[in-house]
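K.L.:
I'll drop the sequence and a predicted model, then ask my questions.
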Amino acid sequence: MEVADQEALVELSVHEGRTVEWAARLTPEAHDALVYARTTAVPTPWAEPAEHERLVELRPSQMDALRRYLSLTQRLRVPPAAGLAERVRTAYFDRAKNRWITCLAEEQATSAAYAFFLHSVHDSVAEANRFAREYGTVYHVDTSTGRLRPARLR
């Protein structure tokens, strides 16, 4: 963008019949950037999740934990649910909310809860707690068997 100098402002003021205090013109590069931005496909969040899915909004730290979990797929004994990697890959980032938005089926949400559990063992429990609080899915130790299992809180 080029900002008008004083001489251009005087000419514009005469042409407009009023005082022009500020003016700018798009440079060719700025014009091209606007054209490019209009043609770039921007993903949009889902209006409604499918019947068997729920809308999930993840904080960046949660998405980081999920991506880490998915990067280990070949080495894990409990693999991610089918389709979870695709949902993570195609998630929409809402800048205003600072959240990654996607839709997850129940099995995928349970798999995400498992990823957050694994994250809590080595790092922070905040991601698992937040997911449990907001979506009601958590992994915990069953006291009767001593084994880890998923649970619905709602």
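P.N.:
It's in.
K.L.:
From now on I want contacts and neighbour counts done on CA atoms only, so please keep to that.
P.N.:
Fine.
K.L.:
Could you measure from the closest residue to residue 148 other than its chain neighbours over to residue 151?
P.N.:
Leaving aside its sequence neighbours, residue 148 sits nearest to residue 141 (CA to CA, 6 or more residues apart in numbering; 4.3 Å). Applying CA to CA, to the nearest Å, the value for residue 141 to residue 151 is 10 Å.
K.L.:
Between those two, which is the more surrounded one?
P.N.:
Between residue 141 and residue 151, residue 151 has the larger neighbour count (other CA atoms under 10 Å), namely 16 against 12.
K.L.:
Could you double-check that the more buried one lies in contact with residue 138?
P.N.:
Yes. Assessed by CA atoms under 8 Å, residue 151 is found in contact with residue 138 at 5.5 Å.
K.L.:
nearest spatial neighbour of residue 69, skipping sequence neighbours?
P.N.:
Nearest one to residue 69, counting by CA to CA, 6+ apart, is residue 115 at 5.7 Å.
K.L.:
putting a second one here so we can go through both:
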Amino acid sequence: MLSGDLRPNHQQGVESVAAQGLAELADREMRAELSAHEGRPILWAARLTPQGHDVLAYTDASPAPVVQLQGLVDGEQLIELRPAEMDALRVYMSVEARLRVPQAEGLAERVRTACFDRPGNRWQLCLTAEQIESVAYAFYLRSMGGSVAEANRFGREYGVVFHADRLTGSLRLICLR
């Protein structure tokens, strides 16, 4: 991008991206070379870094965010997860091949296409009962690794938790509602 190709507010945006390491601003020597090449003075220029190219490639390959959820299909429930909860769920999705208890069918697609509600600061997913149980299991696994916050909130909000039965030592799904 050369100085004449951008409006001032866009130039500020590029400078902000440069501060994140996604673009680099041309130094004096590069601007002199560009000026000679263009046949006019170049006072400002920027180009994407390799990481900037990767961000564009990644976001281009990602599904477009859904502005609004479509209506629920029979048997589905709207689940809203905090960002930290969605992060924990994504970790669970990433270890699928190593798990002995299979994830619910279709959960991976629902997680991949979840939409983020900015005003509510929540990820929204429409899930079946089986998928909700898988989410509860993911949060149970998280609770065994250190944080019980996700499992506790999910149990309060959606009434589904996993607990170890102290008498038998087996894991049980408990529906609180």
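P.N.:
Cool, got the structure. Remember, predicted model here, so these are calculated numbers, not experimental data.
K.L.:
Whichever residue in the second structure pairs up with the residue nearest to residue 69 of the first structure: what's it in contact with?
P.N.:
If you follow residue 115 of the first structure across to the second structure using TM-score structural alignment, you land on residue 138. Taking CA atoms under 8 Å, 6 or more residues apart in numbering as the contact definition, residue 138 of the second structure lies against 88, 89, 92.
K.L.:
Looking at the residues you listed, spot the one nearest residue 72 of the second structure.
P.N.:
residue 89 (21.1 Å; CA to CA).
K.L.:
that's a helix at that closest one, yeah?
P.N.:
Yes. Counting by DSSP: H, G, I helix; E, B strand; the rest coil, residue 89 of the second structure is located in a helix.
K.L.:
For it, give me its contacts.
P.N.:
Contacts of residue 89 of the second structure by CA under 8 Å, 6+ apart are 135, 138, 139.
K.L.:
what's the burial count for the first one?
P.N.:
Number of residues near residue 135 of the second structure (other CA under 10 Å) recorded here: 28.
K.L.:
what's the answer for the last one, then?
P.N.:
Using other CA under 10 Å, residue 139 of the second structure has 27 other residues around it.
K.L.:
helix/strand/coil for the closest residue to it other than its chain neighbours?
P.N.:
Distances taken as CA to CA, 6+ apart place residue 151 nearest to residue 139 of the second structure, at 4.8 Å, with adjacent residues excluded. When classified by three-state DSSP, residue 151 of the second structure comes out as helix.
K.L.:
Residue 143 is in contact with residue 151 of the second structure, correct?
P.N.:
Yes. With contact defined as CA under 8 Å, residue 151 of the second structure reaches residue 143; the gap is 6.6 Å.
K.L.:
and these two? which has more neighbours close in?
P.N.:
Higher neighbour count among residue 151 of the second structure and residue 143: residue 151, with 23 against 15, using other CA under 10 Å.
K.L.:
you'd agree residue 101 of the first structure is in a strand?
P.N.:
Yes. Assessed by three-state DSSP, residue 101 of the first structure belongs to a strand.
K.L.:
if I pick the alignment partner in the second structure of it, what's in contact with it?
P.N.:
Using TM-score structural alignment, the partner of residue 101 of the first structure in the second structure is residue 124. By CA under 8 Å, 6+ apart, residue 124 of the second structure lies in contact with 69, 78, 79, 80, 81, 114, 115, 116, 117.
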